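In: Got a sequence here, can you build the structure:
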Amino acid sequence: MSNLDTRPDEVVCAAAAGDLEVLTPREVPLGGPRAMRVRRTLPQRSRSLIGAWCFVDHYGPDDVTDTGGMVVAPHPHTGLSTVSWLFTGEIQHRDSAGNAALVVPGELNLMTAGHGISHSEVSTDRTSTLHGVQLWLALPDAARDVAPGFAHHAPDPVVRDGLTARVFLGSLLGETSPVETHTPLLGAEVLLEPGTRATVDVDASYEHGVLVDTGAVTAAGTTLAANDLGYLAPGRSEVELVAGDEPVRLLLLGGPPFGEEIVMWWNFVGRTHDEVVAYREAWQSQLVDGTQHDGRFGVVADEPLAPLPAPELPNARLRTRS
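Out: As a prediction, the model looks like this:
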């Protein structure tokens, strides 16, 4: 998914101390005035990263007959991986590395941009309701210039008393995803029946995020409402989840503190102002008369949508922190 803000915020990211935070989202339109809206909980002022997770967009249930669904034309990425996970609907993914894949509920699509990639995402004609998340992972310095890549995984459900989980990245509840990542990570969808109390063993070296999709859940003693993202600092070897009176669906995300500072602007993750300027110039140089030409970010084949031009950079230099 692209960040379609015409004036995207510069985000200087660094790990912050603290044990528990409740992060609430802001709404962002994905296109014009009637476009579908997404709820963005990362990044924000109080916290920019949870492990390597640096961007969390949560959307739907969206009636595509009203909004037109997801229509995101070709756009570039560097220095990150995108994680697509759907609850309802279907999205056609195409990228400049030659990958064309459907995003469907309960199956992971992970695209690694590395040195540079461009891609498009469009909900299919078969989709009447669209509901899911789009997540970004910052790549560590040693891997942020790797060649583009793509992985797909359909995890089997793990069933416990009142709990069903699908582990799409990392390990949880005795299940391990085969998908390789450039930093240790956890990503899992967890369903809880009403009133379920479950204690989940986790890696104590990780920080964790609990993104609530439906229902209300008490996580580590704090109640989270739908659309909240709860942050838990490292040091816990287990997390207790208690469902309220309604079924709960949540994502459990995690990873060790990233340990590197990044600058994220528009669809680029870099380390310096000059890097981001160069990424933007490289993308703009590929756009000629509304069409996409070959270059650093490649060309999305068989794509009818015109590529998205990059917004203007802010007047001030993008800041970095060391």
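In: only C-alpha atoms for contact and neighbour calcs from this point on.
Out: OK.
In: And the strands in the stretch 1-150 of the chain?
Out: With strands called from DSSP state E, counting those that start in this stretch, the stretch 1-150 of the chain shows them at 11-13, 20-23, 26-29, 37-42, 53-63, 71-77, 80-88, 91-95, 100-103, 108-112, 117-123, 129-138, 149-153.
In: can you redo those strands as JSON lines with mean neighbour count?
Out: As requested, the strands of the stretch 1-150 of the chain are arranged in JSON lines below (neighbours: other Cα atoms under 10 Å):
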{"stretch": "strand 11-13", "mean neighbour count": "21"}
{"stretch": "strand 20-23", "mean neighbour count": "18"}
{"stretch": "strand 26-29", "mean neighbour count": "14"}
{"stretch": "strand 37-42", "mean neighbour count": "22"}
{"stretch": "strand 53-63", "mean neighbour count": "22"}
{"stretch": "strand 71-77", "mean neighbour count": "24"}
{"stretch": "strand 80-88", "mean neighbour count": "23"}
{"stretch": "strand 91-95", "mean neighbour count": "22"}
{"stretch": "strand 100-103", "mean neighbour count": "18"}
{"stretch": "strand 108-112", "mean neighbour count": "24"}
{"stretch": "strand 117-123", "mean neighbour count": "24"}
{"stretch": "strand 129-138", "mean neighbour count": "22"}
{"stretch": "strand 149-153", "mean neighbour count": "16"}
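In: One more, please, to line up against the first structure:
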Amino acid sequence: MSHAEVEVLTAREVPLGGPRAMTVRRTLPQRSRSLIGAWCFADHYGPDEVATSGGMDVAPHPHIGLQTVSWLFTGEIEHRDSLGTHALVRPGEVNLMTGGHGISHSEVSTPATTLLHGVQLWVALPDAHRHAPRDFQHHVPEPVHRDGAEIRVFLGTLAGTTSPVRTFTPLLGAELRLAPGATVTLPVDPAFEHGLLVDEGTLDLSGTSLHPADLGYVAPGRPALTLTNTATTPARAVLLGGPPFGEEIVMWWNFIARTDEEIRQAREDWAAASDRFGEVKDYDGDRLPAPELPTTRLRARGRVR
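Out: Below you'll find the model as predicted:
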């Protein structure tokens, strides 16, 4: 693979969670690329000292047409949703929530958390399943070791291990840790496009140097990816992948739909406290209000805009 065939996407800083917002680095979506496979949203945050930042406190809010994937490096987050789920997000453990027709949830860092650091990811549901019922899954992947790399596969298949977590399109999600100077070549599905989000250290992806918060994009057609930790300190990254998502989506606030009208209806349902989204119990505070919709129609977008 040549240097030119790795596209480097840079993140922008945005506030998350309303009036008690923490700052996150958002890599997806952006104008140059809206999706990688069905992955349509990637926030990367920390390491943040909770005593300074205030931690995470995202009040109950709604979702439609997607799955949320929570993955932590450090800290602990309390998850509550309108299924009645009360779960903890911990490092090395994946929580996946399905909000097809409608779900709501809250996310709050626990009092024991002093350092908060992780990623929040969304997966767009394909048209045939975008009204799927609410669901929640939890999985603790066993680490796999290859050539100085430690790999935790939380979705899909990589390095001879497969996650049991159910998705509605083929996907890959894995945390990679590379020892200083290590090089690892990982066979991947050539039908997939991939994105490597660097968390710490400096990684060379097939000739392109990636630094923290960079995401290196690789188009379909490659049977393997070669990564090298060029630094004298450990490196860590999250590898995302999937076949190109062949549908256009309308994405606004916490909703993924296909038309402007569907988004406006979902907002109206949330504002009216409709049963569509259920109720998150035992959260100390009010629900997040929906922002105002634009006066112009929301436009659909696909893989590359």
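In: Tabulate the strands of the stretch 1-150 of structure 1 (TSV), appending distance to Ile262 of structure 1.
Out: Supplementary listing: the strands of the stretch 1-150 of structure 1 in TSV, determined by distance: least, Cα to Cα, whole Å:
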stretch	distance to Ile262 of structure 1
strand 11-13	5
strand 20-23	20
strand 26-29	22
strand 37-42	14
strand 53-63	10
strand 71-77	14
strand 80-88	11
strand 91-95	24
strand 100-103	28
strand 108-112	17
strand 117-123	19
strand 129-138	8
strand 149-153	21
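In: what's the equivalent of Ala59 of structure 2 over in structure 1 in contact with, if anything?
Out: Matched across to structure 1, Ala59 of structure 2 falls on Ala73, judged by TM-score structural alignment. By Cα atoms under 8 Å, 6 or more residues apart in numbering, the contact set of Ala73 of structure 1 is His119, Ser120, Glu121, Val122, Leu305, Ala306, Pro307, Leu308.
In: again, but for Glu5 of structure 2
Out: Contacts were defined as Cα under 8 Å, 6+ apart; by that measure Glu5 of structure 2 touches Val218, Ala219.
In: Give me the most central residue, structure 1.
Out: In structure 1, the centroid-proximal residue (Cα atoms, centre = their mean) is Leu135; its distance is 0.5 Å.
In: how far away is the counterpart of that one in structure 2 from Gly75 of structure 2?
Out: Per TM-score structural alignment, the equivalent position to Leu135 of structure 1 in structure 2 is Leu121. When distance is defined by Cα to Cα, to the nearest Å, Leu121 of structure 2 is 17 Å away from Gly75 of structure 2.
In: Now distance to Tyr59 of structure 1 too, for the contacts of Ala73 of structure 1, in CSV please.
Out: CSV is the format used below for these (distance: Cα to Cα, whole Å):
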residue, distance to Tyr59 of structure 1
His119, 19
Ser120, 17
Glu121, 14
Val122, 14
Leu305, 22
Ala306, 24
Pro307, 23
Leu308, 21
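In: Endpoints of stretch 240-248 of structure 2, how far apart?
Out: End-to-end distance of stretch 240-248 of structure 2: 20 Å, with Cα to Cα as the criterion.
In: What range does it cover in structure 1?
Out: Here stretch 240-248 of structure 2 aligns to structure 1 at residues 253-261, judged by TM-score structural alignment.
In: when you align them, which residue in structure 2 goes with Gly162 of structure 1?
Out: Residue mapping for Gly162 of structure 1 onto structure 2 gives Gly148, with TM-score structural alignment as the criterion.
In: Please list all residues in contact with its match.
Out: Going by Cα under 8 Å, 6+ apart, the list of residues near Gly148 of structure 2 reads Leu178, Ala179, Ala182, Thr183, Val184.
In: what's the farthest-apart pair in those residues?
Out: Using Cα to Cα, the pair of the contacts of Gly148 of structure 2 lying farthest apart is Ala179 and Val184, separated by 10.2 Å.
In: ok, Met36 of structure 1 touching Met70?
Out: Yes. At 6.9 Å, Met36 of structure 1 counts as touching Met70 under the criterion of Cα atoms under 8 Å.
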